[in-house]
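Visitor: Provided below are the primary sequence and the corresponding predicted coordinates.
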Amino acid sequence: MKGILLVNMGGPQSLSQMHLFLKNMFSDKYILPLPFGLRQFVARMIAKKRHPASWEKYQLIGGTPIIKHTEATKEALAKSAEMPVYTAYSYTPPFISDVMQAMHNDGITEIDVLTMYPQASDTTTTSVFSDVKKASKKLNGISIREICDYSVHPTFLDYWKTLIEEHIAKQGVENPLLLFTAHAIPIYGVKRGDKYPDTVRHMAKRLADIMNRPYEVAFQSRVGPVKWVGPDTDEHLEELVSAGEKNVVLIPVSFTTECLETVYDLNIKLVDIYKKDDRMEHISRVEIPVAHPLFIETLKNIVNE
């Protein structure tokens, strides 16, 4: 029997789980490429130091939306694809290994691994597939198919085009600049061969060309002292506004659910602030709907293909 394993990063639902989330995330060698012992030490220090302040941000946005939105996606995809769909998370329960064991117990022999990350990256998809491979070694008779990078799948581009055009029409703004924003990765990842930034730029260009609209690309949510891929969304937006740009629509193209990086980093830190800026006539952000039919169709199509 065939089933789909739908994976996302997870999200903290309490202060203690905030600590667990940070510890697990920075223990991931694809996030923090340090020797094992040093990585574990640094992960514990980061979790201990940052989890109270990080949890305060989650409280400002009413808790993590990721779990609820991913579970809704699972239900819609199971109905549309007419096959069992299981959800697992990288950094909070239920974890990938536990869910794969449950799938095995339920008689699933073929697993299509599908992530909520549209662009492939070592920090996301490679990390997930590594965990899947590790878990599969303990399960006899299981075959795995990894489904990676659907960022320019025609249905996915149609999904984003629909969201953007509906948003612009609803806002009543004339020919805004589209500022595509994606989660940044450290430069050291790019130097190791991670093509994620190029994939994001390629997707943005495809979308802008389809809609025949002006656009820019930036990368957000960088943390720590290391150098990150840029331009930084916060800094680039200020440069655009200072240069006379009056109308901007932010589009979080690397995200498939609302999360801290969309609601806090974009809405609270940018949109809410620039709405009060006399230099601008309009700024808004395209919101990510829960289990939109075109997104579900995208996932169904790439599984069937």
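Guide: Arrived safely, thanks for sending.
Visitor: Please make it C-alpha for all contacts and neighbour counts, starting now.
Guide: OK.
Visitor: what ranges do the strands span in the stretch 151-300 of the chain?
Guide: 177-183, 215-220, 247-252, 282-285 (DSSP state E, counting those that start in this stretch).
Visitor: chain center to stretch 25-35, what's the gap?
Guide: Centroid separation for stretch 25-35 versus its chain: 18 Å, with CA atoms, centre = their mean, to the nearest Å.
Visitor: And the strands of the stretch 151-300 of the chain: which comes nearest F156?
Guide: In terms of CA to CA, the element of the strands of the stretch 151-300 of the chain nearest to F156 is strand 247-252, at 13.6 Å.
Visitor: Give me the contact list for that closest one.
Guide: 164, 173, 175-182, 262, 266, 280-286 (CA atoms under 8 Å, 6 or more residues apart in numbering).
Visitor: How about stretch 119-131?
Guide: So stretch 119-131 is contacted by 7, 28, 30-31, 90, 96-97, 113, 115, 117, 146, 148-151, 185, 189, 194-196, 199-200, 254 (CA under 8 Å, 6+ apart).
Visitor: State whether T256 and I288 are indeed in contact, as I suppose.
Guide: Yes. Counting by CA atoms under 8 Å, I288 is a contact partner of T256 at 6.6 Å.
Visitor: more crowded one of the two?
Guide: Set T256 next to I288 and count neighbours by other CA atoms under 10 Å: T256 wins out with 23 against 19.
Visitor: Separate out the buried members of the contacts of strand 247-252.
Guide: Listed as buried from the contacts of strand 247-252 are 164, 173, 176-182, 262, 266, 280, 282-286; burial here means 16 or more other CA atoms under 10 Å.
Visitor: for comparison:
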Amino acid sequence: MTAAPNAAAHPSVQFGKIGVLLVNLGTPDGTDFASMRRYLKEFLSDRRVIEWSRLFWYPILYGIVLNTRPRKVGKAYELIWNKERNESWLRTYTRNQAQLMAEGFADQSQVIVDWAMRYGQPSIASRMEALQKEGCERILVFPLYPQYAAATTATVNDKAFEALLKMRWQPALRTVPPYHDDPVYIDALAASIERHLATLDWEPEVVLASFHGIPKSYFDLGDPYYCQCQRTARLLREKLGWPKEKLMVTFQSRFGPEEWLQPYTDATVEKLAKDGVKRIAVINPGFVSDCLETLEEIAGQAAESFLHSGGEKFAHIPCLNDSPEGMAVLNHVVRRELKGWL
């Protein structure tokens, strides 16, 4: 008769904990060519991000993009790099969000909050493994995107479930759904707009809600992202009591030759100025944290384009970041999704 395994042989096994993993898009480790190339290779090799045939895409990626784009993107990152911590602001804010959330769970010792990046470090797999070793039998994975897109939310979930494939003792896993129309999120956006506009000595004629774009073909295949962006903007208008002309939806950050969701932010900014609009503000409701696309592309490039085309006043309204309103949204969503576990 075979003896039962001795539990004392595994004295370090932890259990009974609940993990919360905040996951954002990703960040390069530095602005140098090698760091940027490594980051862009991982990002642009993702089949959720670039859905073209690998036979068509890889010669372009390895023959052109990874030889030219790292230098250009590295220079852009250098403009908005958090020099004090020698890291991107996305990393700074995501870490801060996890730390602040952990403080909010200080009275519930069974909850462990951590953070990861879909591309770059720390990876999703490494942090899920760390949470499991700390005794997390249940993990809530939170893709930090209010609106769902396959190229953002789905690829985070893919990586989380992929990590489970390598685990003998798998934790139970939940993923956070989009919260594009959650009243707490809408209220926080409205409050951030009103607070920022109150600091200006002028009033914008138009406010653009600029969301990250996706190829139109992804929308045609059934991606709900466009509809969720429009719903966020409509609810935000209603909360602020503004007409449609005052808060316009645009899409930014397109890449490659395909048609992307329109209207494009850069073209709209230029057209507004040429049509005689003198004062605008831009908010990025789809970004939980300020990053390259908000700080360099909007606060930098879009502002310059608007002023160069005849505009007079431009304001970028910061993302919710780790502000009290921003943390209220993240904490609200997490506590809602932990029901039944806590």
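Guide: Sure, I can see it. Treat the numbers as computed from the prediction; the structure is a model and nothing was measured.
Visitor: Determine the number of other residues adjacent to K300 of the first structure.
Guide: Quick note: K300 of the first structure (other CA under 10 Å) scores 17 neighbours.
Visitor: Tell me who's in contact with S253 of the second structure.
Guide: Taking CA under 8 Å, 6+ apart as the test, what S253 of the second structure contacts is 212-213, 293, 297.
Visitor: can you put the residues you listed in a markdown table and add distance to E42 of the second structure and neighbour count?
Guide: Shown next, in a markdown table, are those (distance: CA to CA, whole Å; neighbours: other CA atoms under 10 Å):
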| residue | distance to E42 of the second structure | neighbour count |
| --- | --- | --- |
| H212 | 19 | 20 |
| G213 | 20 | 20 |
| E293 | 18 | 19 |
| E297 | 22 | 18 |
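Visitor: next one: the strand or helix carrying V7 of the first structure to chain centre, how far?
Guide: In the assignment (DSSP states H and E), V7 of the first structure maps to strand 2-8. Distance, stretch centre to chain centre, for strand 2-8 of the first structure: 16 Å (CA atoms, centre = their mean).
Visitor: which residues are in contact with the following helix or strand past it?
Guide: Proceeding N to C from strand 2-8 of the first structure, the next assigned helix or strand is helix 15-26, under DSSP H and E. The contact list for helix 15-26 of the first structure, computed with CA under 8 Å, 6+ apart, reads 10-12, 31-32, 39-40, 42-44, 46-48, 51-52, 54-55, 90-92.
Visitor: try 10 Å
Guide: With CA atoms under 10 Å, 6 or more residues apart in numbering as the test, helix 15-26 of the first structure has contacts from 9-14, 27, 31-34, 39-56, 58-59, 90-93, 123.
Visitor: Look up how far Y188 of the first structure lies from the residue most central in space within the first structure.
Guide: For the first structure, the residue sitting closest to the mean C-alpha position, by CA atoms, centre = their mean, is F255 at 3.6 Å. As defined by CA to CA, to the nearest Å, F255 of the first structure lies at a distance of 22 Å from Y188 of the first structure.
Visitor: shouldn't I273 of the first structure be in contact with Y264?
Guide: No. With contact defined as CA atoms under 10 Å, I273 of the first structure does not count as touching Y264 (11.7 Å).
Visitor: and those two? which has more neighbours close in?
Guide: The neighbour comparison of I273 of the first structure against Y264 (other CA under 10 Å) goes to Y264, with 19 against 12.
Visitor: what do we get in the second structure for that one?
Guide: Under the alignment (TM-score structural alignment), Y264 of the first structure maps onto E296 of the second structure.
Visitor: ok, now Y89 of the first structure?
Guide: That one, Y89 of the first structure, aligns with M117 by TM-score structural alignment.
Visitor: And A243 of the first structure, by the same measure?
Guide: Under the alignment (TM-score structural alignment), A243 of the first structure maps onto D275 of the second structure.
Visitor: Over to R206 of the first structure?
Guide: So, by TM-score structural alignment, R206 of the first structure is matched to L235.
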